[in-house]
Every structure is written in C-alpha cells, then in structure tokens.
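Asks: No letters, just coordinates:
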C-alpha cells in the first residue's frame, strides 16, 4: 500500500465535549493488483485521527472506491493501520 496524496484538516469542537484534538485525513492510496483491496480507479481512505496528549489513535475510517464513490466493506490489516497512523502522526506533528 502506497499513499499517493493526502489532505489534512483539524476538526474543531466548539462545544469542548471531545477531549483532545481530532484531524480528518483523506488519503489517496495505491495497492497491488493481487491485494484484496485493489479496485480499478484507485482507493481513498477517509479517517479521523485522535490526539490526546502524546497519544495518537485512529478513531474511525472508511475505504472508498474512487471511481464508484462507494464505501467498501473491508477492514485494514493491523500493519496497514499502524503504517497509516504513523504517516498521519508525522504530518500532525510537523503541521504539513
């Protein structure tokens, strides 16, 4: 799995009901044709990353087939989640 492009936006909670910070990422990804996630036209992962103190976690994510704009009923593998969380964490810390 390769991340080709991304967007990041901090989600603000004017009510202050949610502890910590939340960031929305949209990742454009490419996977090998042999991967069960492979979809012609490419994939997009939309996820919410939570930051509480020095801890980061994925609060939620959705995988979308870009060509069909439909949600896919797949879950990421643990190593894929870790790789994506690390990518997002680095971009939150650097502010890029």
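Replies: Structure's in. What do you need? Quick caveat, the model's predicted, so the values are computed rather than measured.
Asks: contacts and neighbour counts: CA atoms only from here.
Replies: Noted.
Asks: ok, for residue 47, nearest residue in space, not its chain neighbours?
Replies: residue 61 (4.0 Å; CA to CA, 6 or more residues apart in numbering).
Asks: What is the host helix or strand of the one you found packed up against?
Replies: Residue 61 belongs to strand 55-65 when assigned by DSSP states H and E. On a contact count with 3 or more CA pairs under 8 Å, 6 or more residues apart in numbering; DSSP states H and E, strand 55-65 meets strand 43-52, strand 70-72, helix 78-94.
Asks: Comparing the ones you listed, which comes out most buried?
Replies: Highest mean neighbour count of the helices and strands packed on strand 55-65: strand 43-52, a mean of 20 (counted as mean count of other CA atoms under 10 Å).
Asks: and residue 62, how many neighbours?
Replies: 17 (other CA atoms under 10 Å).
Asks: Tell me if I'm right that it and residue 46 touch.
Replies: Yes: counting by CA atoms under 8 Å, a contact exists between residue 62 and residue 46, whose distance comes to 5.3 Å.
Asks: Please compare the first structure with the one that follows:
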C-alpha cells in the first residue's frame, strides 16, 4: 500500500497545443517501512505524468526516485499500487491555471 506523506501537483503547459488532453505532473513523497523493497535511507518519491482527455484518465508514466539525490530507482510498483496511484492522482487533480 502506498503511504503518501505529501504531494505537489501542477498542470503541464502545452504552449503549442499539440498534445491531446491535459497532462499533470505529480510528485508524491512516500513513507515506506524499512522492510519494504522500495525502502531507501534517503527516502523515496514518485514522479507521475497523469493524462486527462475527456472521460479518459490515467498514468502516462511514473518514476520512482530517491528523495535525497533525485537518482532514479530501477523498481516498479505492484499492479494494485499502480491502481491506487492512479486513483490518488484522479482525486487530487489541481484546478486548471
């Protein structure tokens, strides 16, 4: 289960209007227990690009990163964690700017 400590979310501007729908960037700071394979002493965050196009919404891409260094972690979330992440992003979409 994902334990999200804090997050930021913002609309990714498309100045040329070439992308269908809207893209949002989320950065989620996770609280992970030491016995979890995702654990890092520096902490772990997830950077997510989330797309909304009409009634369709979902994760385009996500990256797990080490919080202290910004170094990418070569790990993937479990399918149920990905579903929880998508649901979180959908629920916490920022107001359009």
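Replies: Received the coordinates, thanks. Nothing here was measured: the structure is a model prediction, and the numbers come from that model.
Asks: ok so, going back, would you confirm that the residue nearest to residue 47 of the first structure contacts residue 44?
Replies: No: in this structure residue 61 of the first structure lies outside contact range of residue 44 using CA under 8 Å: 10.3 Å.
Asks: Taking strand 44-53 as reference, get the angle to the helix or strand harbouring residue 8 of the second structure.
Replies: Assigned by DSSP H and E, residue 8 of the second structure falls within strand 4-12. For strand 4-12 of the second structure against strand 44-53, the angle by axes from the mean of the first three to the mean of the last three CA atoms, to 10 degrees is 40 degrees.
Asks: For strand 4-12 of the second structure, grab the matching residue range in the first structure.
Replies: Strand 4-12 of the second structure lines up with residues 3-11 of the first structure when matched by TM-score structural alignment.
Asks: what does the matching stretch contact?
Replies: Outside stretch 3-11 of the first structure, the residues that touch it by CA atoms under 8 Å, 6 or more residues apart in numbering are 21, 22, 23, 24, 25, 26, 27, 28, 29, 30.
Asks: Please pick the buried ones from the residues you listed.
Replies: Buried subset of these (neighbour count, 16 or more other CA atoms under 10 Å): 21, 22, 23, 24, 25, 26, 27, 28, 29, 30.
Asks: circling back to that earlier point, have a look at how far, on average, the strand holding residue 8 of the second structure is from the first structure.
Replies: Following superposition, strand 4-12 of the second structure is found to deviate from the first structure by 0.4 Å on average (mean CA distance after the TM-score superposition for the first structure).
Asks: Give me the angle between the helix or strand following that strand and strand 4-12.
Replies: Remark: after strand 4-12 of the second structure, the chain's next helix or strand is strand 22-30, criterion DSSP H and E. Interaxial angle, strand 22-30 of the second structure versus strand 4-12 (the same axes, to 10 degrees): 160 degrees.
Asks: now the helices and strands packed on strand 55-65 of the first structure as a markdown table including distance to residue 12 of the first structure?
Replies: A markdown table is the format used below for those (distance: least, CA to CA, whole Å):
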| stretch | distance to residue 12 of the first structure |
| --- | --- |
| strand 43-52 | 12 |
| strand 70-72 | 25 |
| helix 78-94 | 14 |
